[in-house]
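# Predicted model and sequence below, questions to follow.
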Amino acid sequence: MSKKTSYLLGILLTIILGTILYYFFCCSQCCDKNSHTQKQKQEPLVETSKTKKATKNAFSITDENGDLKLETANNFNFKTSEFSILQPVSSNVEENILKLKGYLIKNSLKDLEITGLYKSEEQNNSAYPNLGLARANAVKNYLVLHGVPSNQIDTFGKLNDDIVPDEANTYYGPIKFTMQTLDASDTSALKALEKSCDSIRTNPLVLHFKTGQAAINLTAEQRQKIANISHCVDKLGVKVQVVGHTDNSGDANNNVVLGKQRADFAKGYLVKNGILEQNIETSSKGPHEPIADNATEDGRAKNRRTVITIN
């Protein structure tokens, strides 16, 4: 091999070796960089979970069989797991309530149905079977205090997991209104109501708790009784009778006072849960009407009771 050929071959090998080294030390880094840049560009294309917008139901009441049509963007609002109406209530809502009042007074066969909505994840801290019914009763009371006839209002509760609160845990308008026209010749609903109310008189709600107790734990059956009592008060105009009883331990006169304190505590609980104060009467029988033997602790515990019924 000549000297010139060897020289050319060396140049060729140098070029080949340089190309290989350039690929490994430069091109691979550039490719990685480009790949990384591509990934960065693609990342925004990946869908991310978006926060759902808060549900905002308008105050809307329309009578399909009449000339009533009320609507405003505002409504009754509630905090999560609460049944007390958030204040203040919009002036637009109050203006519509006055129109509703006049319409119902003028049309005695019209009936307003109020349905309170609630989510399954909410806690029911009310005395009612569900939080939606408690919210509906709170709105019903608000209407009644503004002059709307209570005997022309029915309340219901409905589970709705589609409603969404805002970031402050406020539900905007978890309330639906429906106007019904009653048939004057159909007395079946009234008879069913009277039967339900008679059942409460025969089998009243009986509570056992200590004076000063902060809360009352109710069974599902007891919650339904409170809902039925509230319905009887609204529709028939009856009064709630709350009577406190004690055992025969200690002074009889002091026990009468103790019984009244228990009755007043139960009254406060009912008022908090949507039965208007003016519809509740309290009294005490003290130790004078025992239902069990005061000679035993079990008997005395049964006698320390508060009975809630209707007149």
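Structure received.
# can we go C-alpha only for contacts and neighbour counts from here?
Noted.
# Now do the contacts for the residue nearest to Lys239 when sequence neighbours are not counted.
The shortest distance from Lys239 to any non-neighbouring residue, by CA to CA, 6 or more residues apart in numbering, is to Asn279 (5.1 Å). Residues near Asn279 by CA atoms under 8 Å, 6 or more residues apart in numbering: 233, 238-240.
# May I see those residues arranged in JSON lines, with secondary structure and distance to Lys119 as well?
Output for these, formatted as JSON lines (DSSP: H, G, I helix; E, B strand; the rest coil; distance: CA to CA, whole Å):
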{"residue": "Val233", "secondary structure": "helix", "distance to Lys119": "28"}
{"residue": "Val238", "secondary structure": "coil", "distance to Lys119": "33"}
{"residue": "Lys239", "secondary structure": "coil", "distance to Lys119": "32"}
{"residue": "Val240", "secondary structure": "strand", "distance to Lys119": "31"}
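# Any idea how many residues pack against Gln213?
9 (other CA atoms under 10 Å).
# From Arg262, how far off is it?
9 Å (CA to CA, to the nearest Å).
# Ranking by neighbours, what's the top pick from the contacts of Asn279?
Result: Val240 is most packed of the contacts of Asn279 (other CA under 10 Å), 24 neighbours.
# hmm, back to that, with Ser230 as the reference, measure out to the residue nearest to Lys239.
Applying CA to CA, the value for Asn279 to Ser230 is 10 Å.
# Quick check: chain neighbours aside, which residue is closest to Asn248?
In this structure, Asn248 finds its nearest non-sequential neighbour in Pro287, 5.1 Å apart by CA to CA, 6+ apart.
# returning to that earlier point: turn the contacts of Asn279 into TSV, columns for distance to Ser91.
Shown next, in TSV, are the contacts of Asn279 (distance: CA to CA, whole Å):
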residue	distance to Ser91
Val233	29
Val238	32
Lys239	32
Val240	32
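# alright, now check it against this:
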Amino acid sequence: MSKKTGYLLGILLTIILGTILYWYLCCKPCLEADKVAIDNTTNTEDVSVKTDQKTATINAFTVKDVNGDLDFQINDNLNFKTSSPLIIDSIASTVDEGASKLIAYYNSNPDKLLNIYGHYRSDEVNNSVFPNLGLARANAAKNYFVSKGMASKIINTYSTLDDDFNADTNGVMYGPLSYEVKTITAGDTSIADDIKNLGDAIKANPLILYFDTAQATINLSDDQKQKVSDMVRYTDKVDGALINVTGFTDNTGSRSTNIKLGQGRADFTKQYLIQNGIDSSKIQSFSKGPDLPIADNATEDGRAKNRRVEVTIN
């Protein structure tokens, strides 16, 4: 190898080594820094998304009598899933203890009423038998207190539209209920008068459900849901009052078969009401089969009207 050739190879090796050193010392750190910057930008966007998520509402079990000495707050409550009228089964022991305290107070103060307000959102789906999920939840809370020993006649149920009541990421609504203690004024007959008028209205205009052959579901209109709510309120307030569910059929087939068919429809309706939070002890079912038709069985339209269930009160 000539001296000139060796000199040129040395220059070439110097260039190659310089390029490699430049890559490791300059270019690679810059690229890694850019990657970190991109990752940080992505993380910032994720945080922004999480920040936009609404915080779940947590409503405590709070009851205060401004005209008495009942005043307590428990940092838990009866909870519900979004769009559900049923209490989640896992009720905290502290809530049970609060219920016992509340019931003891009412047993010692017969001039008190408990108003329960069920909260609901306008974007929830209401598949209950009540006009809205607020009333359905208040009714579920009422049933809970009754199961603990409180008389249903001293409980009133109401609803509150509350679009600021947020569920958690699992769809759980923590305590969509509020409670209010009311004192009955001596000599006030307005409550008894209202209940009597309500009973008269229900008896004059019962709930009637029509059944197709092999029907397996019930879909209530808003007007029908209001009738169910009125019946529940009436039976809560009047000792011995019951919801009567009576099944009817058209005159096709034997009477004995139709009696069984009518009973099946009545039992199906009764079970539907029970599954939607109506106290089973407040419902009784009967069958009249083809008896007492309300339309002419000689026509298909008349037979369709006779295949029905009537729901009313005694």
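The structure has been received and is ready for your questions. It should be emphasised that the depicted structure is a prediction, and the values quoted were computed from it without experimental measurement.
# Under the alignment, what does the residue nearest to Asn248 of the first structure map to in the second structure?
Correspondence of Pro287 of the first structure to the second structure, assessed by TM-score structural alignment: Pro290.
# How many residues are close by its match?
25.
# Touching, it and Leu261? I think so.
No - if you go by CA atoms under 8 Å, Pro290 of the second structure and Leu261 don't touch, sitting 9.7 Å apart.
# overlap in contacts of those two?
In contact with both Pro290 of the second structure and Leu261: 248-249, using CA under 8 Å, 6+ apart.
# Quick one: map Val206 of the first structure onto the second structure.
Per TM-score structural alignment, Val206 of the first structure is aligned with Ile208.
# Could you do Asn137 of the first structure as well?
So, by TM-score structural alignment, Asn137 of the first structure is matched to Asn139.
# Which residue, other than its chain neighbours, is closest to its match?
Nearest non-adjacent residue to Asn139 of the second structure (CA to CA, 6+ apart): Thr157, at 6.3 Å.
# what do we get in the first structure for that neighbour?
Match for Thr157 of the second structure (TM-score structural alignment): Thr155.
# Same check on Asp123 of the second structure?
In the first structure, Asp123 of the second structure lands on Glu121 (TM-score structural alignment).
# Tell me the spacing between its match and Thr246 of the first structure.
Taking CA to CA, one finds Glu121 of the first structure at 39 Å from Thr246 of the first structure.
# cool, Ser196 of the first structure as well?
Taking CA to CA as the measure, Ser196 of the first structure falls 28 Å from Thr246 of the first structure.
# Quick one: residues contacting Lys158 of the first structure.
115-118, 132-133.
# Wait, a strand at the match of Thr157 of the second structure?
Yes - according to DSSP: H, G, I helix; E, B strand; the rest coil, Thr155 of the first structure belongs to a strand.
# Give me the neighbour count for it.
If we define neighbours as other CA under 10 Å, then Thr155 of the first structure has 22 of them.
# Ok, Asn79 of the second structure next?
Asn79 of the second structure: 23 neighbours (other CA under 10 Å).
# And it? What does it align with in the first structure?
Per TM-score structural alignment, Asn79 of the second structure is aligned with Asn77.
# Could you pull out the strands in the stretch 201-311 of the first structure for me?
205-207, 240-245, 280-286, 306-310 (DSSP state E, counting those that start in this stretch).
# Could you do the stretch 1-150 of the second structure as well?
61-64, 71-74, 80-81, 112-120.
# From Gly247 of the second structure, how far off is the match of Pro287 of the first structure?
Using CA to CA, Pro290 of the second structure is found at 9 Å from Gly247 of the second structure.
# how many other residues sit next to Phe130 of the second structure?
With other CA under 10 Å as criterion, Phe130 of the second structure counts 27.
# Could you verify my assumption that Thr183 of the second structure touches Asn109?
No - with contact defined as CA under 8 Å, Thr183 of the second structure does not reach Asn109; the gap is 9.3 Å.
# Tell me which of the two has more neighbours.
Thr183 (15 against 12).
# what lines up against that one once you look at the first structure?
Using TM-score structural alignment as the criterion, the counterpart of Thr183 of the second structure in the first structure is Thr181.
# Now do the contacts for the nearest residue to that match once chain neighbours are set aside.
Of all residues not flanking Thr181 of the first structure in the chain, Lys110 sits nearest, at 4.7 Å (CA to CA, 6+ apart). By CA under 8 Å, 6+ apart, the residues touching Lys110 of the first structure are 104, 152, 179-182.
# how near is Lys110 of the first structure to Ser150 of the first structure?
Distance, Lys110 of the first structure to Ser150 of the first structure, by CA to CA: 12 Å.
# Also Asn255 of the first structure?
37 Å.
# and if you look at Ala215 of the first structure?
Counting by CA to CA - Ala215 of the first structure and Ser150 of the first structure are separated by 28 Å.
# Neighbour count: those two, which is higher?
Ser150 (20 against 12).
# Excluding chain neighbours, give the residue nearest to that one in space.
Using CA to CA, 6+ apart, the closest residue to Ser150 of the first structure is Asp234 (5.1 Å).
# Show me where the first structure has its helices.
For the first structure, helices defined by DSSP state H occupy the ranges 3-22, 28-42, 91-106, 131-145, 188-202, 220-236, 252-272, 297-303.
# most packed of those helices?
Most buried of those, by mean neighbour count (mean count of other CA atoms under 10 Å): helix 131-145, with a mean of 24.
# average offset between it and the second structure?
Following the fit onto the second structure, the mean deviation recorded for helix 131-145 of the first structure is 0.7 Å by mean CA distance after the TM-score superposition for the first structure.
# How many neighbouring residues does His245 of the first structure have?
Once other CA under 10 Å is used to define contacts, His245 of the first structure is seen to have 30 neighbours.
# which position in the second structure aligns with it?
So, by TM-score structural alignment, His245 of the first structure is matched to Phe248.
# hmm, back to that, the residue nearest to Asn139 of the second structure and Phe130 touch, don't they?
No - Thr157 of the second structure is beyond contact range of Phe130, at 11.4 Å (criterion: CA under 8 Å).
# Can you give me the buried ones in stretch 75-85 of the first structure?
Of the residues in stretch 75-85 of the first structure, 75-84 count as buried by neighbour count, 16 or more other CA atoms under 10 Å.
# Among these, which pair sits farthest apart?
Asn75 and Ser81 (17.6 Å; CA to CA).
# State the distance from the most centrally placed residue in the first structure to Asn151 of the first structure.
Nearest to the geometric centre of the first structure sits Leu131, at 3.4 Å (CA atoms, centre = their mean). In this structure, Leu131 of the first structure and Asn151 of the first structure are 22 Å apart, going by CA to CA.
# Perfect, that will be all.
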